[in-house]
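this one's structure only:
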């Protein structure tokens, strides 16, 4: 049964500058090692819908890019914590990627182009897609997505952390990537758990 998309009002990304304690996962500022690259799935990881089944083009930005409206007037946006997480990661010099197996890559890219993210570092807003260093959006095994990211970035697999909502995609761990399974979208708490798992797996801290 398809999962119910969360109401837009509950997930609209605020452009108001947040206090540092709300903006950053604790692991971003605790002084311990961080992955060089964090990769996110899209559907039910960064946003609460399947872009290939819930969204009908054409798309139009609304509320200055805080959300996107489709042909039928349905509103779509990121999970609440996502904009601040992406902004913080980029501000810390962490590379950001997306690995999605959606059947409508063009629609996913359009969504990322229309949604905008506030940058606390300079008070500006940017298209969400501009915060991603690597985009691999096409049907198929996530291992192929990561092989392409690895080839493009020259970043070791063990320096990569992956957030995804489907356990079948744990097969990327055979490459050396650490995957953290999320059930209700990416939050600051899930990022902390994922980074802590990455540190344990790579012996960056004592178990």
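On my side now, so go ahead. Fair warning: this is a prediction, and the values are worked out from it, not measured in the lab. Numbers count the residues shown, from 1 in each chain.

CA atoms for contacts and neighbours, from now on please.
OK.

What ranges does this protein have for its helices?
20-23, 82-91, 105-114, 142-153, 188-201 (DSSP state H).

Name the residues of the longest one that come out as buried.
Buried residues in helix 188-201, defined by neighbour count with 16 or more other Cα atoms under 10 Å: 188, 190-199, 201.

And here is the other one:
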């Protein structure tokens, strides 16, 4: 930082010297000012500016936090299930999105030219969990499974997912289908959703459930679920 500030100060000094030596400037008679005085004045200002710097935090595009390494002997979910609407992306697909959706050179738009994006932390979160070996599943209650497939492909999420499903049915039934298809006990599942309304129904199956915040699922939510799972599963309800 000091080196860059010195360079900036020198640039200003050189500029003032060149400016002062211009003919029309020399014709202006100011008895109390000369080039050395101005250079010294700028040097003092530069030092004051440098001593008053403040730190700036820039929020990362993707989550850089990683899940804790697995510890031998601890319990971990065999499947982490996440609801898509308001948990993976900030919209209700059935209510907020006008079909058909389209991909214009990597920009996803609905038919009303509304841009569609996931929460910014989601790609990094999925990548971290996938590298840790967790199996991930997305579910949604929209009957438009084809559009949902397109969204997941265009967001490049398919490479992280063991299972994805969108159909008009209670969330409890969607979780039940995953359990039956992959032969995974409910007590070996972790479920994350921003909406509370159907969480009690899923918890009745003995699934560990976490309600996320209104800014989508975060690594903190996942870590909370993993902690509950490792200390209370499979008796959590």
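It's in. Quick caveat: nothing in here was measured; it's all calculated off a predicted structure.

quick revisit: with respect to residue 132 of structure 1, which of the helices of structure 1 lies nearest?
With Cα to Cα as the criterion, residue 132 of structure 1 lies closest to helix 82-91 of those, at 8.6 Å.

and that closest one, what does it pack onto?
In terms of contacts (3 or more Cα pairs under 8 Å, 6 or more residues apart in numbering; DSSP states H and E), helix 82-91 of structure 1 is packed against helix 20-23, strand 95-100, strand 116-119.

Quick test: name the residue nearest the centre of structure 1.
Among the residues of structure 1, the one closest to the centroid is residue 40, at 4.0 Å (Cα atoms, centre = their mean).

now the alignment partner in structure 2 of that residue: how far from residue 171 of structure 2?
Aligning on TM-score structural alignment places residue 40 of structure 1 opposite residue 82 in structure 2. Per Cα to Cα, to the nearest Å, residue 82 of structure 2 is found 11 Å from residue 171 of structure 2.

what's the overlap in contacts for the two?
With contacts defined as Cα atoms under 8 Å, 6 or more residues apart in numbering, the residues shared by residue 82 of structure 2 and residue 171 are residue 139.

Of the helices and strands packed on helix 82-91 of structure 1, which stretch is the most buried?
Counting by mean count of other Cα atoms under 10 Å, strand 116-119 has the highest mean neighbour count of these, with a mean of 24.

Residue 115 of structure 2 corresponds to which position in structure 1?
In structure 1, residue 115 of structure 2 lands on residue 75 (TM-score structural alignment).

in terms of contact, does that match touch residue 67 like I think?
Yes - Residue 75 of structure 1 is within contact range of residue 67, at 6.4 Å (criterion: Cα atoms under 8 Å).

So for the two, which sits in the more crowded spot?
residue 67 (24 against 20; other Cα atoms under 10 Å).

out of everything not next to it in sequence, what's closest to the aligned residue in structure 1 for residue 135 of structure 2?
Mapped onto structure 1 by TM-score structural alignment, residue 135 of structure 2 lines up with residue 95. Excluding its sequence neighbours, the residue lying closest to residue 95 of structure 1 (Cα to Cα, 6 or more residues apart in numbering) is residue 37, at 4.5 Å.

Next, the contact list for the one you found, please.
94-97, 155, 159-161.

Please report how far the match of residue 135 of structure 2 lies from residue 130 of structure 1.
12 Å.

repeat for residue 175 of structure 1
27 Å.

what does residue 68 of structure 1 give?
For residue 68 of structure 1, the distance to residue 130 of structure 1 - Cα to Cα - is 17 Å.

for residue 102 of structure 1, same thing?
For residue 102 of structure 1, the distance to residue 130 of structure 1 - Cα to Cα - is 20 Å.

now residue 168 of structure 1
In terms of Cα to Cα, residue 168 of structure 1 sits 29 Å off from residue 130 of structure 1.

circling back: surely the match of residue 40 of structure 1 and residue 193 touch.
Yes - using Cα under 8 Å, residue 82 of structure 2 is in contact with residue 193, at 6.1 Å.

Tell me where structure 2 has strands.
With DSSP state E as the criterion, structure 2 has strands at 79-83, 102-104, 107-109, 136-140, 161-166, 189-193, 208-211.

Just say which of these is most tucked in.
Taking mean count of other Cα under 10 Å, strand 189-193 is the most buried of the strands of structure 2, at a mean of 25.

so where is it in structure 1?
Against structure 1, strand 189-193 of structure 2 falls on residues 160-164 (TM-score structural alignment).
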